[in-house]
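A.B. asks: Following is a predicted model, sequence given first.
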Amino acid sequence: MKIRIQISRTQPGMSLIELMISLLIGSILMIGALTIFVKSKETYRLNETMSRIQENARLALTILGPDMRLASFWGRGSDAGVVFGGAAEIDIVPVGLAVAGSCRQNWAIDVNLAIDGSNNNFPYAGCQPFGNGAQPNADVLVTRHASSTPAAAATAGRIQVFSMRMAGSLFADGVIAATPPGSTSRVADLITHAYYISQDSGPGPVPFGSGVGVPSLRRKALVPGPLVQDQEVSPGIQDLQVQFGVDTDIVGSVFRGSVNRWVNPGNPLIDPLSGGFNPNAKIVAVKIWLLIRAERPEPGFTNTRNYVYADQNVTFNDNFRRLLVSETYQLRNTWVN
């Protein structure tokens, strides 16, 4: 018996159902891969934004901290009352100590106001804020002190502090006063800074694109000349708020040097021109809040968070991520009296 085996010379293809299933599986895998790619990119962008925000916050606090701790440091002593040449706003400018572009009369040399400020406004007409102006409702913080390290030499055109144990003086002519026999002296640069928030910042590195519309923490600084120079501290800082820790205990009290209450800059308690002024009041601590904003809006993200800090209560509705930080500084030199 012969068995005939018929071999087909054609190969059957995929059925329509098999083809559709294959396309479906491929599409699912492709969508999954694209989703992972997009999510990874979003995560990277978020991490980059938050890292930049935290970096700006650290930079600002690193610069602000030492400046405040040194307030009312005058070299060999910390009593501004014995620093000859200092002058208040209402005083005549001392000979040889005029400053070009001064924010106000005797702004740089008002040594009795080692810590000063303004609440929710930029108060200076003599020095204009950078860019399109100061940020509305932001505070101003002013510090004055001698440099922490002695000056390399007396320099004409730079306001410096000559100090001995019981006395001191400001000078800008490069001529150091004679030191009495048996006494030691120190020459340091006078440091005066007014920190404020500008609506704009200087050009920044790619890809962050700092500049117009990117707020920044800036300061008016006393520099050689002598003159006032505007300097950027950190971009992306949207608000600066300040409160002063005030000690109202009488001189000689065992509690002298501790904070009794927190007040805003310009509070009558610490304003010598106010009827509510307390002559025993001393600023012994400073608390600051910084609201840091991303330098670029984030597509798909909406910030509706309510921020409550200092005397502020604000809610945003935009595409910028933000971080609120605060720090309290004990002042080392202002409470000695």
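C.D. replies: Yes, it's here.
A.B. asks: okay, CA-based contacts and neighbour counts for the rest of this
C.D. replies: Fine.
A.B. asks: Contacts only, for the nearest residue to residue 322 once chain neighbours are set aside.
C.D. replies: Counting by C-alpha to C-alpha, 6 or more residues apart in numbering, residue 322 lies nearest to residue 293, which is 4.4 Å off, once chain neighbours are set aside. Applying C-alpha atoms under 8 Å, 6 or more residues apart in numbering to residue 293 gives the contacts 53, 236, 237, 238, 320, 321, 322, 323.
A.B. asks: Now go through those residues and say which are in helices.
C.D. replies: Here DSSP state H is the test, and those give residue 53 as lying in helices.
A.B. asks: out of the contacts of residue 293, who's nearest residue 219?
C.D. replies: Nearest to residue 219 among these: residue 237, at 12.4 Å, using C-alpha to C-alpha.
A.B. asks: And that closest one, how close does it get to residue 119?
C.D. replies: 17 Å (C-alpha to C-alpha, to the nearest Å).
A.B. asks: between those two, who's got more neighbours?
C.D. replies: Applying other C-alpha atoms under 10 Å to residue 237 and residue 119 shows that residue 237 carries more neighbours, namely 31 against 20.
A.B. asks: contacting residues for the more buried one?
C.D. replies: Applying C-alpha under 8 Å, 6+ apart to residue 237 gives the contacts 56, 57, 197, 215, 216, 217, 290, 291, 292, 293.
A.B. asks: how close does the nearest residue to the first one once chain neighbours are set aside get to residue 222?
C.D. replies: Okay, so that is residue 56. Nearest residue to residue 56 in three dimensions, chain neighbours excluded: residue 234, at 5.9 Å (C-alpha to C-alpha, 6+ apart). Using C-alpha to C-alpha, residue 234 is found at 18 Å from residue 222.
A.B. asks: likewise residue 135?
C.D. replies: For residue 135, the distance to residue 222 (C-alpha to C-alpha) stands at 22 Å.
A.B. asks: Show me the contact partners of stretch 182-196.
C.D. replies: In contact with stretch 182-196 (C-alpha under 8 Å, 6+ apart) are residues 75-76, 108-109, 122, 134, 138-151, 153-154, 158-165, 179, 217-222, 240.
A.B. asks: Comparison target below:
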Amino acid sequence: MSICRRRSRAAGFSLVELLVALVLGILVLAGIAKVFINSKQGYRVQESASRTQENIRIAVDYFGRNLRLADLWGGVEPAQVGLIGAPVYNGPGGCENAWILDTASGVRGYAGGVSAPLGLPAGCLSDYVSGSDVLAVRYANPDAYVTTAQLGASGAGNALKTNGKYYLRAKVGQRAVLFDVTNDANRLRAISVDIPGVAEDGVLSYQYQTLLFYLRNIDFGRGPVPTLNMLRLQSDSLQAEQLVDGIEMLSFSYGVDSDDDGQVDAYRNAAEISNWQQVLSVRVAFIARGDELDRYTDTQQYPIAADRCYGPASSACSLKYSVETARFQRRLVVKDIQLRNRVRG
């Protein structure tokens, strides 16, 4: 009898014991899974914050680099730049206007609108982010210098039109001309008689650049994402380039020198400026948004400009982010950029 009892006790676990062990195992696995999911979500949000910081750095670099070149005309004033010929202006969505070659406005801003800022053709900016400002920047590109020999070479028109076919030829301190390098008559005229009474020595040529910064909604497969976009003058048309995703709202204010003392007197929005040559600096303000939903709901109101704020749908701000995007992390970035070619002494 004693042998049988020992065998019975060593036979294994009962059904109740197995069920208890199974439940405990499931609870432990559930706890581990929850910790793993939370850790993974935290990691993804942290990675999103890192990408946002990198996007901020890239966006600031784009604005800074191009605004510091604005109004660079080879050592002459904007009023001293003439236009040879009658170029054709083209662009996406009917974006055709003389402002493409407007050397009188090295910087020109457009206040945000519902479908497109006032002053620009309605089809100029595809998938435009409503309410965001737009900025045009123009200059002679110092990184795209060409010699007189290059301009006069056979086939120069086609060889030099990469990234834009318009060139500026300038004599420092005197005058300059803007011309179409693919037009042989105007190109050769620009070499020989573009600046009457001025010798060819010391005359420099640069590729002309027009850029238009704006926000555009682009679908990368997870729904529309607000993206910093740029229209760049390529050949005889403006071509769209996407620069930085996750830039949700964009505003520009302009430092104006109203008494001509070389100092900024006040910052104003685009609608308040009548003379763009008085602008000495640009205040760039934008909202950078993460690409992963966080565990909290953003209710903050961001002062995107002196007269505007950007906030949730329930706020009194004129610019709002939607309920669907309220769980994204956001950062307000404000940067003052001096226009070096307008600052005296």
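C.D. replies: Now that the structure is in, tell me what you want to look at. Model, not experiment: these values are computed from the prediction.
A.B. asks: Show me the helices in the stretch 101-250 of the second structure, by range?
C.D. replies: 148-152, 156-160, 184-192 (DSSP state H, counting those that start in this stretch).
A.B. asks: Between these, which one is closest to residue 3 of the second structure.
C.D. replies: Among the helices of the stretch 101-250 of the second structure, the nearest to residue 3 of the second structure by C-alpha to C-alpha is helix 156-160 (102.0 Å).
A.B. asks: For the counterpart of residue 306 of the first structure in the second structure, which non-adjacent residue is spatially closest?
C.D. replies: Residue 306 of the first structure maps onto residue 301 of the second structure when the alignment is built from TM-score structural alignment. Leaving aside its chain neighbours, residue 301 of the second structure sits nearest to residue 311 (4.2 Å; criterion: C-alpha to C-alpha, 6+ apart).
A.B. asks: out of residue 234 and residue 222 of the first structure, which sits in the more crowded spot?
C.D. replies: Neighbour count, other C-alpha under 10 Å: between residue 234 of the first structure and residue 222, residue 222 has more, with 27 against 23.
A.B. asks: counterpart of that one in the second structure?
C.D. replies: So, by TM-score structural alignment, residue 222 of the first structure is matched to residue 233.
A.B. asks: Just to check, that match is in contact with residue 241?
C.D. replies: No - counting by C-alpha atoms under 8 Å, residue 233 of the second structure sits too far from residue 241 to count as a contact (10.7 Å).
A.B. asks: before we move on, the earlier item: ok now do the residue nearest to residue 301 of the second structure, which residues does it touch?
C.D. replies: With contacts defined as C-alpha under 8 Å, 6+ apart, the neighbours of residue 311 of the second structure are 299, 300, 301, 302, 317, 319, 320, 321.
A.B. asks: Counterpart of it over in the first structure?
C.D. replies: Checking TM-score structural alignment: residue 311 of the second structure goes with residue 315.
A.B. asks: Okay, residue 251 of the second structure and residue 319 of the second structure: tell me how far apart.
C.D. replies: In terms of C-alpha to C-alpha, residue 251 of the second structure sits 11 Å off from residue 319 of the second structure.
A.B. asks: Give me the more crowded residue out of the two.
C.D. replies: Higher neighbour count among residue 251 of the second structure and residue 319: residue 251, with 25 against 19, using other C-alpha under 10 Å.
A.B. asks: three-state assignment of the more buried one?
C.D. replies: strand (DSSP: H, G, I helix; E, B strand; the rest coil).
A.B. asks: Now do the same for it: its match in the first structure.
C.D. replies: The equivalent of residue 251 of the second structure in the first structure is residue 241 (alignment by TM-score structural alignment).
A.B. asks: And for the counterpart of residue 9 of the first structure in the second structure, the neighbour number?
C.D. replies: Counting by TM-score structural alignment, residue 9 of the first structure corresponds to residue 6 in the second structure. If you count neighbours by other C-alpha under 10 Å, residue 6 of the second structure ends up with 10.
A.B. asks: One more: residue 257 of the second structure?
C.D. replies: By other C-alpha under 10 Å, 18 other residues sit near residue 257 of the second structure.
A.B. asks: Excluding chain neighbours, what is closest to it?
C.D. replies: Residue 257 of the second structure sits nearest to residue 264 (C-alpha to C-alpha, 6+ apart), 4.7 Å away.
A.B. asks: Return the list of helices and strands in contact with the helix or strand where residue 47 of the second structure lies.
C.D. replies: Using DSSP states H and E, residue 47 of the second structure falls within helix 15-67. In terms of contacts (3 or more C-alpha pairs under 8 Å, 6 or more residues apart in numbering; DSSP states H and E), helix 15-67 of the second structure is packed against strand 237-245, strand 279-293, strand 328-338.
A.B. asks: tell me what the first one is packed against?
C.D. replies: When you say that, I think you mean strand 237-245 of the second structure. Under the contact rule (3+ C-alpha pairs under 8 Å, 6+ apart), strand 237-245 of the second structure is packed against helix 15-67, strand 224-234.
A.B. asks: try it again with 7 Å
C.D. replies: strand 224-234 (3 or more C-alpha pairs under 7 Å, 6 or more residues apart in numbering; DSSP states H and E).
A.B. asks: residue contacts, the nearest residue to residue 260 of the second structure once chain neighbours are set aside?
C.D. replies: Nearest residue to residue 260 of the second structure, sequence neighbours excluded (C-alpha to C-alpha, 6+ apart): residue 278, at 7.7 Å. Residue 278 of the second structure makes contact with 256, 257, 258, according to C-alpha atoms under 7 Å, 6 or more residues apart in numbering.
A.B. asks: Next, work out how far apart the first one and residue 71 of the second structure are.
C.D. replies: When C-alpha to C-alpha is applied, the distance between residue 256 of the second structure and residue 71 of the second structure equals 16 Å.
A.B. asks: do the same with the second one
C.D. replies: Counting by C-alpha to C-alpha, the gap from residue 257 of the second structure to residue 71 of the second structure is 16 Å.
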